[in-house]
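S.K.: turn this into a structure:
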Amino acid sequence: MTIPRLVDSFGRQHEYLRISVTDRCNLRCVYCMPEEGMEFEPTDKVLTYEEIADVVRVAAGMGISKIRLTGGEPLVRKELEKLVGMISSIPGIEDISLTTNGVFLASRAARLKEAGLTRVNISLDSLRPDRFKMITRGGNVKKVLDSIDACVKAGLTPIKLNVVLMKGINDDEIIDFITMTQDNDINVRFIEYMPIGHSDSRWKNLYLPLTEVKEICERQNWDYEPSSNVKGSGPSENYRLKGAIGSFGLIHPVSEHFCKSCNRLRLTADGFIKPCLAWTEQFQVRDVLGDDDALRQMFLDALGTKPENHEMSKFLLAGSKTTYTPTNRRMSQIGG
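M.R.: Down below sits the predicted model:
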């Protein structure tokens, strides 16, 4: 039997699956959750590790080779190392990465590496303790910085730092973050604020296009050049200061979408395949688990609904009518 590959109607080959293992989080970042928090999924609605591994096994047979574990905060899920080990043993899986806020990472970095984790992305929106606490509504930046050191010691490199830029909140730290790359083997990724599940006036006031980063580099008279050797760079447009060990990248999903090269699908903690982050379309894998042929067909059906682009700039920046219905699920409910 010939197993179909994950190619959508626009010819995009999909090899990357982002898996949310939980919608729960120990922080309440201002761009991700409302201040009052969220109503989390009951435990019995969240996929088990065995169910996740079964989905990955089938997806790997269709061409998925890269896995990213996300949340919520994935490290609030007990024994995540167990899941990493299960996925790393699946034929065809070549890369397993983790997106985390880093608070619980320092004590687990070595075990995750041993289980088969390849690398990490750590969310770090400010280097200043008071500001970090404000953005995360209670977080301790020292714990995150300690986790970066632990990842270096464990060999979980290259380390990527995800910085969501917000006008008037942390845009005055762009210089500090880029300066970090001079003597450290890290990739700082500046990310445009995406109001997934909410496009209110607060987002409009905080949104900052990433042209600001290049303008600051020019004002600093920094000599920088494109960098093409960042592993797993995905949609990031990467640069390196002349003579720097690390690099910095720009991810601009709103102002300059990268949909033409999109190679990813998402699996939510409650079991839905989502072909596009921005829209409502989703497919429940629990309906077909145990039937590999049916699960393969569900992946193909999901790809069949994937649009050419997410049209985010159309409805967020221009206020125009969109082809599809924007999702009302927050980023933490889908997977960051």
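S.K.: please count neighbours and contacts with C-alpha atoms only from this point.
M.R.: OK.
S.K.: hmm, Asn162 is touching Ile186, no?
M.R.: No: the criterion here is C-alpha atoms under 8 Å, and Asn162 misses it with Ile186 at 10.7 Å.
S.K.: pull the number of nearby residues for Arg119.
M.R.: 23 (other C-alpha atoms under 10 Å).
S.K.: correct me, but it touches Thr100?
M.R.: No: using C-alpha under 8 Å, Arg119 makes no contact with Thr100, being 11.0 Å away.
S.K.: where exactly do the helices run in the stretch 51-200 of the chain?
M.R.: 80-88, 109-115, 129-136, 141-154, 174-180 (DSSP state H, counting those that start in this stretch).
S.K.: Asp292: which of those helices is closest?
M.R.: Closest to Asp292 of these, according to C-alpha to C-alpha: helix 80-88, at 17.0 Å.
S.K.: before we go on, could you also do this sequence so I can check it against the first one:
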Amino acid sequence: MEEIKITRAAKLKEKPDSSTLVFGKNMTDHMFIVDYDEGKGWHDPRIVPYGPLQIDPAAKVLHYAEEIFEGLKAYRTADGSIQLFRPDCNIERMNNSAERMCLPQIPAELAMAGITELVKLERDWVPTEKDTSLYIRPFMIGLDPALGVHASHHVQFIVIVCPVGAYYPEGLAPVKIYVEQEDVRAVKGGTGMAKTGGNYAASLRAGDRAEKAGYSQVLWLDGVHRKYIEEVGAMNVMFKINGKILTPDLNGSVLPGVTRRSCIQLLKDWGYEVEERRISAEELFQAAKNGTMEEAWGTGTAAVVSPIGELAEGDEKVIISGNKIGPVTQRLYDELTGIQWGRLPDTHGWTVKVC
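M.R.: Got it, this is the predicted structure:
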């Protein structure tokens, strides 16, 4: 692997107050870039001052959405060191997304080096206040300057980072979700299993409608039968029904979340039966009505877990767990965040120390 060249910014930015951080707003001083050209492979890895990208107006990413991305975090532990949580899973998923979107695979060693070297350089940006972190956004874009629906031969892998505050500054509050009846985010055989921008663009209209109706997220139904639930907003979703944990199976239209994967492992460690299968919205409403629906929550990198307190479909509404966070949801949040910030032992080898 080529050595990563570092060009430092001539003038460093003023760092934001870590008590007032807003997600995704304050980018750091530098970014990592590496180029790919067909026949040459990946080359010229570098860390450069953060700034605008110069791309051709005909670049395929702008016209045909030849793009994928990831999201992970760096956490500062009590002793001042900085660690990542399961970055190998994010890199693995990125390469799976790349395969689906006809983009080149990036060697795991190169992707990991780009992420860790950038975090090391920007270590002073990793906030110290409780539950704050450094959000890491790797992404890959197709840059061939030509119109026409074909795979790109020139690609860049880029990593940018920004400090983020606590997702729940006032504690975990249950959210209201609404079963979406009109739009779908993905179908089997489509791009639902890939972390690509088009999936998120397709979710905006339904999310906007839900927000205007007073709901935090939509609960997506499958695109074929329009009856089986898949994800909640941009997160995976889980339900505790009659003592058992249910979550939609990875059928090709559901994103294989790293937090989802970690929650399933922890739940099995604790002795819960976890069932990954098709779950209909009708089944959920019946469970809520007959009292067997005990808890529900979303899982994702940004929130870790997001408790669900109300579920609605049309004019029908049900309350879950008394509209309070349930004990399993709380335990998952405490365990995962404890491991991520080094407050609890990592018995699975999920954390990677950076510096």
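S.K.: TM between them?
M.R.: Remark: TM-score between the superposed chains equals 0.25 [TM-score structural alignment, normalised by the length of the first structure]; 155 aligned residues with a C-alpha RMSD of 7.4 Å.
S.K.: returning to that earlier point: so can I have a markdown table of the helices of the stretch 51-200 of the first structure showing mean neighbour count and distance to Gly61 of the first structure?
M.R.: Below are the helices of the stretch 51-200 of the first structure laid out as a markdown table (neighbours: other C-alpha atoms under 10 Å; distance: least, C-alpha to C-alpha, whole Å):
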| stretch | mean neighbour count | distance to Gly61 of the first structure |
| --- | --- | --- |
| helix 80-88 | 20 | 13 |
| helix 109-115 | 19 | 22 |
| helix 129-136 | 17 | 39 |
| helix 141-154 | 18 | 30 |
| helix 174-180 | 17 | 40 |
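S.K.: out of the ones you listed, which comes closest to Gly304 of the first structure?
M.R.: Closest of the helices of the stretch 51-200 of the first structure to Gly304 of the first structure is helix 80-88, at 26.2 Å (criterion: C-alpha to C-alpha).
S.K.: what helices and strands are in contact with that closest one?
M.R.: Packing partners of helix 80-88 of the first structure (3 or more C-alpha pairs under 8 Å, 6 or more residues apart in numbering; DSSP states H and E): helix 49-61, helix 109-115.
S.K.: any idea of the angle that helix forms with helix 49-61?
M.R.: With axes from the mean of the first three to the mean of the last three C-alpha atoms, to 10 degrees applied, the angle from helix 80-88 of the first structure to helix 49-61 works out at 30 degrees.
S.K.: which residues in the stretch 251-355 of the second structure form helices?
M.R.: Taking DSSP H, counting those that start in this stretch as the criterion, the stretch 251-355 of the second structure carries its helices at 258-269, 281-290, 327-340.
S.K.: can you lay out the helices of the stretch 51-200 of the first structure as TSV showing distance to Ile52 of the first structure?
M.R.: As requested, the helices of the stretch 51-200 of the first structure are exported to TSV (distance: least, C-alpha to C-alpha, whole Å):
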stretch	distance to Ile52 of the first structure
helix 80-88	8
helix 109-115	16
helix 129-136	29
helix 141-154	25
helix 174-180	35
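S.K.: quick one, which of the ones you listed is nearest to Ile251 of the first structure?
M.R.: Using C-alpha to C-alpha, the nearest of these to Ile251 of the first structure is helix 174-180, at 14.1 Å.
S.K.: tell me what that closest one is packed against?
M.R.: With contacts taken as 3+ C-alpha pairs under 8 Å, 6+ apart, helix 174-180 of the first structure sits against helix 211-219.
S.K.: mind running it again at 10 Å?
M.R.: Applying 3 or more C-alpha pairs under 10 Å, 6 or more residues apart in numbering; DSSP states H and E, we find helix 174-180 of the first structure packed against strand 159-165, strand 186-192, helix 211-219, strand 237-241, strand 247-251.
S.K.: Phe139 of the second structure belongs to a helix?
M.R.: No: looking at Phe139 of the second structure with DSSP: H, G, I helix; E, B strand; the rest coil, it is strand, so not inside a helix.
S.K.: and it, how many neighbours?
M.R.: Counted with other C-alpha under 10 Å, residues neighbouring Phe139 of the second structure total 19.
S.K.: please name the nearest non-neighbouring residue to it.
M.R.: Computed as C-alpha to C-alpha, 6 or more residues apart in numbering, the closest residue to Phe139 of the second structure that is not its neighbour in sequence is Phe69, at 4.0 Å.
S.K.: right, and the one you found touches Ile158 too?
M.R.: Yes: contact status for Phe69 of the second structure versus Ile158: in contact at 9.3 Å, counting by C-alpha atoms under 10 Å.
S.K.: now do the shared contacts for these two.
M.R.: Common contacts of Phe69 of the second structure and Ile158 (C-alpha atoms under 10 Å, 6 or more residues apart in numbering): 137-141.
S.K.: mind giving me the PyMOL select for those residues, buried ones only?
M.R.: Typed into PyMOL, the line below selects the buried ones among these, using 16 or more other C-alpha atoms under 10 Å:
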select buried, resi 137+138+139+140+141
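S.K.: just the closest of the shared contacts of Phe69 and Ile158 of the second structure to Leu219 of the second structure, please.
M.R.: Comparing those against Leu219 of the second structure with C-alpha to C-alpha places Arg137 closest, at 25.2 Å.
S.K.: against Glu316 of the second structure, how distant is that closest one?
M.R.: Using C-alpha to C-alpha, to the nearest Å, we find Arg137 of the second structure at a distance of 38 Å from Glu316 of the second structure.
S.K.: kindly report the same for Leu221 of the second structure.
M.R.: According to C-alpha to C-alpha, Leu221 of the second structure stands 16 Å off from Glu316 of the second structure.
S.K.: what is the neighbour count of Ala287 of the second structure?
M.R.: By the criterion of other C-alpha under 10 Å, Ala287 of the second structure has 18 neighbours.
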